[in-house]
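Q: sequence-free structure coming up:
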């Protein structure tokens, strides 16, 4: 059985764009689409937190309503999202679920049996479009499956992102799961894949003398090429592949590359400990500021 593509919905505009994007993705992949709304409606904990004037993201849609009214509203949200997805991808099998619990643990559990999770850049509790919602960031940091966060949503690019190239950010330790995911996305979309490795020459290796500045830089660039080739050594055939090394901070290089991309893919190394995935500063930055959707792919043991 094909694992579903799961979308977190809450009725906000970013989540509706996530539904559009996920419907297109499910149609490309030929997988089911599952729409999930998670909120603490109807519980004492919910009322305590939502009545304080600062609702949790994606939960306080109707402060002061009774639990039955809140559940009806939640049901209507997922029903509307399902109709929207069905209009967009009529052949995709769609299911819905309303869960009376915190969004983060609910979505993490859903992700344990999903092909991927798709989230909007922020929910109803967001403050500004540039700021990534707390739910999206927490899920992207800890999920067992790839998490796609819909960035670049100010101009509603859901219709165009499937046509742009896929950009893969290659880290210090090439992540085979992220590489495979990037190749699959490029193949399904029939677009080129650009694999990018950023490099920098540490300041202590440079000098003001013009005859001594080239060698350290050349060595670091050669190392970047080696890392890039190692990551792509098992590249499948059939995808147009572009390799690129770029001098500069990885965060800036990838953000620049996202300007005209359809999807940016980065890996997340799993570390032992209470906090699960540690996505690092690069992934954290692109999740907040990328001009296109970002896929964070965990490295599976």
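A: Everything's here; your move. Bear in mind that the values here come from a model prediction, so they are computed numbers and not experimental data.
Q: going forward, measure contacts between C-alpha atoms and count neighbours the same way
A: Will do.
Q: For this structure, which segments count as helices?
A: Counting by DSSP state H, residue ranges of the helices within the chain are 13-29, 44-50, 67-88, 103-111, 134-142, 176-189, 214-231, 250-257, 280-289.
Q: Mean neighbour count and distance to residue 2 added to those, as JSON lines?
A: As requested, the helices of the chain are exported to JSON lines (neighbours: other C-alpha atoms under 10 Å; distance: least, C-alpha to C-alpha, whole Å):
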{"stretch": "helix 13-29", "mean neighbour count": "23", "distance to residue 2": "10"}
{"stretch": "helix 44-50", "mean neighbour count": "15", "distance to residue 2": "35"}
{"stretch": "helix 67-88", "mean neighbour count": "17", "distance to residue 2": "18"}
{"stretch": "helix 103-111", "mean neighbour count": "21", "distance to residue 2": "14"}
{"stretch": "helix 134-142", "mean neighbour count": "23", "distance to residue 2": "22"}
{"stretch": "helix 176-189", "mean neighbour count": "21", "distance to residue 2": "15"}
{"stretch": "helix 214-231", "mean neighbour count": "17", "distance to residue 2": "27"}
{"stretch": "helix 250-257", "mean neighbour count": "20", "distance to residue 2": "32"}
{"stretch": "helix 280-289", "mean neighbour count": "19", "distance to residue 2": "27"}
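Q: ok, structure two:
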């Protein structure tokens, strides 16, 4: 049985835009859509959903929010199977539990410009950091479409090949579902003490670092590329920090895919987001898919 795409809804316009995007995604991948309303959402986002009595009135409101979202999904694509659920719990705990049996979780983010665009709600940040499935956070500047994106490109940030296969597979599947190119990007840098006093030439001290980046790209992509022989894959190595390189690449992407290391067992608590994923979630110019990688 296909696991659903889960969308957290709260009645806000951002959540409804997430429903739009997730409906397209569900149609592309032939997946059911699960709309979830957590009744304590406002505890974490700091925005009261509505003033009013508890009990049946609150549930009536929740059901109305879900009904509106489901109807919107139906207008978007009537072929997508949609189910809804009201969960009387906090948003983070609810979505993390739903992520255990989901293909991915789709969430909206705050802001559509300026300083607000740089802010990420604590629900989105925490779920992206801890979920056991991919989490797609819709940056506020996205065009509200998973289908027919204006850039026709999925960008993959390539990290450690030994742990990054899940992110690579996810990126290939996303590009294949959209029928667009996959651009795999690896950042590289030459330590200052090696390059000091040397011109940037093909045979200079930078060359081994760039060549190693090429090798890492080839190693990381080899398995998934063999499984998708018809895929259009563009490999790109760029000098600079991974954060800056991927943020720049997001300007011309419909989706940015990054892997996040998950540490099983004791001794590893907290958000477990690396600097690259953290920067992407706060500053990328397109939706960001955070794919968990097991350490």
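A: That came through, no problem. Note that the coordinates shown come from a computational prediction; the quantities given were computed from them, not determined experimentally.
Q: still on that earlier bit, of the helices of the first structure, which is nearest residue 200 of the first structure?
A: Using C-alpha to C-alpha as the measure, helix 214-231 is the one of the helices of the first structure that comes nearest residue 200 of the first structure, at 6.9 Å.
Q: what does that closest one contact?
A: Outside of helix 214-231 of the first structure, the residues within contact range by C-alpha atoms under 8 Å, 6 or more residues apart in numbering are 170, 172-176, 179, 195-201, 205-206, 243, 245, 247.
Q: burial measure for the alignment partner in the second structure of residue 169 of the first structure, as a count.
A: When the second structure is aligned by TM-score structural alignment, the residue opposite residue 169 of the first structure is residue 157. For residue 157 of the second structure, the neighbour count with other C-alpha atoms under 10 Å is 25.
Q: Which PyMOL command selects the buried ones in the contacts of helix 214-231 of the first structure?
A: Here is the PyMOL command that selects the buried residues among these (16 or more other C-alpha atoms under 10 Å):
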select buried, resi 170+174+175+176+179+195+196+197+198+199+201+245+247
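Q: Sitting in strands, which of the contacts of helix 214-231 of the first structure do you find?
A: Cross-referencing the contacts of helix 214-231 of the first structure against strands under DSSP state E gives 195, 196, 197, 198, 199, 243, 245, 247.
Q: need these in a markdown table with distance to residue 149 of the first structure, can you?
A: Rendered in a markdown table, the data for these read as follows (distance: C-alpha to C-alpha, whole Å):
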| residue | distance to residue 149 of the first structure |
| --- | --- |
| 195 | 20 |
| 196 | 20 |
| 197 | 22 |
| 198 | 23 |
| 199 | 26 |
| 243 | 25 |
| 245 | 25 |
| 247 | 27 |
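Q: picking up where we left off before, show the contacting residues for the match of residue 169 of the first structure.
A: Residues in contact with residue 157 of the second structure, defined by C-alpha under 8 Å, 6+ apart, are 184, 185, 186, 246, 256, 257, 258, 259.
Q: what's the matching residue for the first one over in the first structure?
A: Think residue 184 of the second structure. Residue-level alignment of residue 184 of the second structure against the first structure, with TM-score structural alignment as criterion, gives residue 195.
Q: Can you give me the distance of its match to residue 45 of the first structure?
A: Counting by C-alpha to C-alpha, to the nearest Å, the gap between residue 195 of the first structure and residue 45 of the first structure amounts to 46 Å.
Q: Please apply the same query to residue 177 of the first structure.
A: Relative to residue 45 of the first structure, residue 177 of the first structure is positioned 38 Å away (C-alpha to C-alpha).
Q: burial of the residue nearest to residue 101 of the second structure when sequence neighbours are not counted, as a residue count?
A: What sits nearest to residue 101 of the second structure in space, not counting adjacent residues and going by C-alpha to C-alpha, 6 or more residues apart in numbering, is residue 3, at 6.3 Å. A count of neighbours around residue 3 of the second structure, defined by other C-alpha under 10 Å, yields 15.
Q: Assess the claim that residue 136 of the first structure and residue 122 are in contact.
A: Yes: applying C-alpha atoms under 8 Å, one finds residue 136 of the first structure in contact with residue 122, separated by 6.7 Å.
Q: Contact partners for the residue nearest to residue 164 of the first structure when sequence neighbours are not counted?
A: Nearest non-adjacent residue to residue 164 of the first structure, counting by C-alpha to C-alpha, 6+ apart: residue 262, 3.9 Å away. Taking C-alpha under 8 Å, 6+ apart as the contact definition, residue 262 of the first structure lies against 160, 161, 162, 163, 164, 165, 166, 167, 292, 293.
Q: Please say which position in the second structure residue 262 of the first structure maps to.
A: For residue 262 of the first structure, the aligned position in the second structure is residue 254, judged by TM-score structural alignment.
Q: Same question for residue 134 of the first structure.
A: Superposed on the second structure with TM-score structural alignment, residue 134 of the first structure falls opposite residue 122.
Q: Thanks again, I'm all set now.
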